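> here you go, sequence then predicted model.
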Amino acid sequence: MIRPTALLALSLSLLATAASARVCVDDDADRRVCLEQPAERIVALSPGATELLFDAGAGERLVGAVSYSDFPPAAKKLPRVGSYKRLDLEAILALKPDLVVAWISGNPGTQVDRLEDLGLTVYRGEPLRFTDVADTLERLAVLAGTEQAGNAAAARFRDGIGALRRRFADAAPVTVFYEVWEEPLMTVNGEHLISEAIRTCGGINVFADLHGLAPRVGTEAVIAANPEAIVAGGMGEDNPAWLEPWKRFPALTAVQRDNLFFVPPSTLQRPTPQMLEGTRQLCDHLERARARR
């Protein structure tokens, strides 16, 4: 026969164990996200979220991702649940995830809300600063129970960005037009994470004052701004074709000095630790622009 005091002690022990297994973080929508235990089945609703989860040490817990989730290579093997713009809710539910990682500005809000209505736990992410990338790695690692890997990845990212900031803190400014898309012609404003990369390298975004994170601009506006350097991503990791049309405008300073630079889009256009490599490449390009004065 179990004594009442022993039963009480056992009950308290079980409650303490359950409480210690519960994990909670605050997401970028300022909501508390809690799980009764670290997630074992995770679905990522953007290529960036997929990459962040792998970097946070949670790759083996991913069971689904959206199209274009191609890094690291293991991500290509994950079952697809639609695109980030059009989610396949049935496919997501069929995977029975205990955590869904959504993209605030990219995913359809009504579909993400529907997933919550159906009982799924959703973490909403929107890294807008380098510090947000590192913080997101740590938060996702908490939710996946992979803190050691996530904390290490966050520390490497912070240290790398810090080193670049120190190196280029006193660099001569270089005016920059960053082309994020060709048709329609689009750039980034000063609030965009790519603008932080430009500033880190001692660059000045000529369209920093525009409204919207990725505003449309006209060719005439670029010509009027006359940037010293034009930097573009492109339709592929080794396809600098978007730079070619600018050669039709020889009066542009960037064209005159051959300051037309390509950076693989996955290294600057996804809010992940790959931005460290993309920012390094960007800084090297702007150093070339300084040397060509």
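Yes, it's here. Numbering: from 1, shown residues only.

> contacts and neighbour counts: CA atoms only from here.
Will do.

> ranges for the strands of this structure?
For the chain, strands defined by DSSP state E occupy the ranges 23-26, 32-35, 42-44, 62-65, 99-103, 122-125, 174-179, 203-205, 229-232, 260-262.

> deepest of these, which one?
Of all the strands of the chain, strand 42-44 has the most neighbours on average by mean count of other C-alpha atoms under 10 Å, namely a mean of 29.

> who touches that strand?
Residues outside strand 42-44 that contact it (C-alpha atoms under 8 Å, 6 or more residues apart in numbering) are 50, 61-66, 92, 97-102.

> again, but for stretch 262-282
Stretch 262-282 has contacts (C-alpha under 8 Å, 6+ apart) with 47-48, 51-52, 55, 127-128, 133-134, 153, 157, 160-161, 164, 180, 193-194, 197-198, 200-201, 231-238, 240, 243.

> thinking again about what came up before, the contacts of strand 42-44: which two are farthest apart?
Spatial extent of the contacts of strand 42-44 (C-alpha to C-alpha) is set by the pair 66 and 98 at 16.8 Å.

> next up, a structure to set beside the first:
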Amino acid sequence: MKKYSRFVYTLFFVLFMISCTDSNKQESINSDSVLIDDLGNKFELTEPPKRIITLAPNLTEMIYALNQEDRLVGNTLYCNYPKEAEKITKVGDMLTMNYEVILSLKPDLVFITVEGNTKDNYDRLKEFGISVFVSNPRNYNDIKQTFLQFGKIFDAYESADSITKAWDKQLTEIRSQIGNRKKSALFLAAITPIMAAGRTTFINEFIEICGLENIVKESKINYPVFSREEIIKVDPDYIIYASKEELSKKYLTDIYAEWKNLSAVKNDKIIFVDPDLFYRPGPRFAEAVKTLYTKINKP
């Protein structure tokens, strides 16, 4: 559970930081030389950065998706995809950074994200005179916008544009197969406490694109906490839970015995997914949707 305690901590940090970034969401890309990050910082581009560090797995994945990994000199302990990313010099674990290592790598630009990194990380990097690009993709459109910005930063916009159009095509194909099904779903972000992915999260888009309805309806909180009784009351048709371990529905009913009467449990509609794929708002978004759609429609 230590792993999930860290995740829960990160979620609460996100709730705090989002209030600082909502008013500075990415502006449209309307200049060939000037970009604005999610804190409203302006970057005037003269040439692509030669040495970069990424402080979040989703940003690392974007670098590889754009074939710009030769510029990557540092990333975090959680940057494990693609496999080659594990070989890059590690500068921290997202929350705690080794600034001595970062300085030794002499980066031209460091990419950080609201989801996982801290304001202290940002402030310290700025104190050292390091250029920092802040990303906060909160939905699919944000992911595309960030990716297109990366394309501009690395003089690879045409490639980025082509890739995002391929994502759109994949999602359109899935949507065309949905029909009128309106089953309900609970995406468990954590079990103790019971924390669900809300409608304001990119995870909600996975649910809706696959033709399911999120049980979280009115809450404006990204990851609201539910009581065990509330889950029984809403009785979801599907329960989706991200775990690296091989689990079964017994895992959930061992924790909450009364859940054995839930429709999702009785009908064997408990779906386990890879957290690395589903918790990263990055270039594998369409892959995650396809994975969930396949699991939902498994005979």
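All right, it came through fine. Please read these numbers as outputs of a predicted model, since none were measured by experiment.

> would you pull the TM-score for this pair?
TM-score for the superposed chains, counting by TM-score structural alignment, normalised by the length of the first structure: 0.83, backed by 265 aligned residues with a C-alpha RMSD of 2.1 Å.

> ok, back up a step: got a markdown table for the strands of the first structure, with distance to residue 116 of the first structure too?
Converted to a markdown table, those look like this (distance: least, C-alpha to C-alpha, whole Å):
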| stretch | distance to residue 116 of the first structure |
| --- | --- |
| strand 23-26 | 16 |
| strand 32-35 | 12 |
| strand 42-44 | 13 |
| strand 62-65 | 17 |
| strand 99-103 | 9 |
| strand 122-125 | 7 |
| strand 174-179 | 36 |
| strand 203-205 | 38 |
| strand 229-232 | 37 |
| strand 260-262 | 40 |
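
> looking at those, which is closest to residue 141 of the first structure?
strand 23-26 (10.0 Å).

> what is the longest helix seen in the first structure packed up against?
In the first structure, with assignment by DSSP state H, the single longest helix is helix 147-167. Counting contacts by 3 or more C-alpha pairs under 8 Å, 6 or more residues apart in numbering; DSSP states H and E, helix 147-167 of the first structure packs against helix 47-55, helix 130-144, helix 274-291.

> closest one to residue 107 of the first structure among those?
Nearest of these to residue 107 of the first structure, taken as C-alpha to C-alpha: helix 47-55 at 11.4 Å.

> just tell me the aligned range of the closest one in the second structure.
Alignment of helix 47-55 of the first structure against the second structure: residues 57-65, by TM-score structural alignment.

> residue 181 of the first structure -> the second structure?
When the second structure is aligned by TM-score structural alignment, residue 181 of the first structure is paired with residue 190.

> residues near its match, how many?
By other C-alpha atoms under 10 Å, 20 other residues sit near residue 190 of the second structure.

> so what's it up against?
Here residue 190 of the second structure is in contact with 4, 8, 196 (C-alpha under 8 Å, 6+ apart).

> surely residue 255 of the first structure and residue 245 touch.
No: here residue 255 of the first structure does not reach residue 245: they are 10.4 Å apart, not a contact under C-alpha atoms under 8 Å.

> who's more crowded, these two?
Using other C-alpha under 10 Å as the criterion, residue 255 of the first structure and residue 245 rank with residue 255 on top: 20 against 9.

> okay, now the nearest residue to that one once chain neighbours are set aside: neighbour count?
Once flanking residues are discounted, residue 255 of the first structure sits nearest to residue 247: 6.1 Å by C-alpha to C-alpha, 6 or more residues apart in numbering. The number of residues packed near residue 247 of the first structure is 14, by other C-alpha under 10 Å.

> where's residue 247 of the first structure relative to residue 258 of the first structure, distance?
Counting by C-alpha to C-alpha, to the nearest Å, the gap from residue 247 of the first structure to residue 258 of the first structure is 9 Å.

> and residue 98 of the first structure, by the same measure?
From residue 98 of the first structure over to residue 258 of the first structure (counting by C-alpha to C-alpha), the distance is 51 Å.

> counterpart of residue 109 of the first structure over in the second structure?
Taking TM-score structural alignment, residue 109 of the first structure has residue 119 as its aligned residue in the second structure.

> ok, how many other residues are close to that match?
The number of residues packed near residue 119 of the second structure is 14, by other C-alpha under 10 Å.

> try residue 168 of the first structure
When neighbours are counted by other C-alpha under 10 Å, residue 168 of the first structure comes out with 17.
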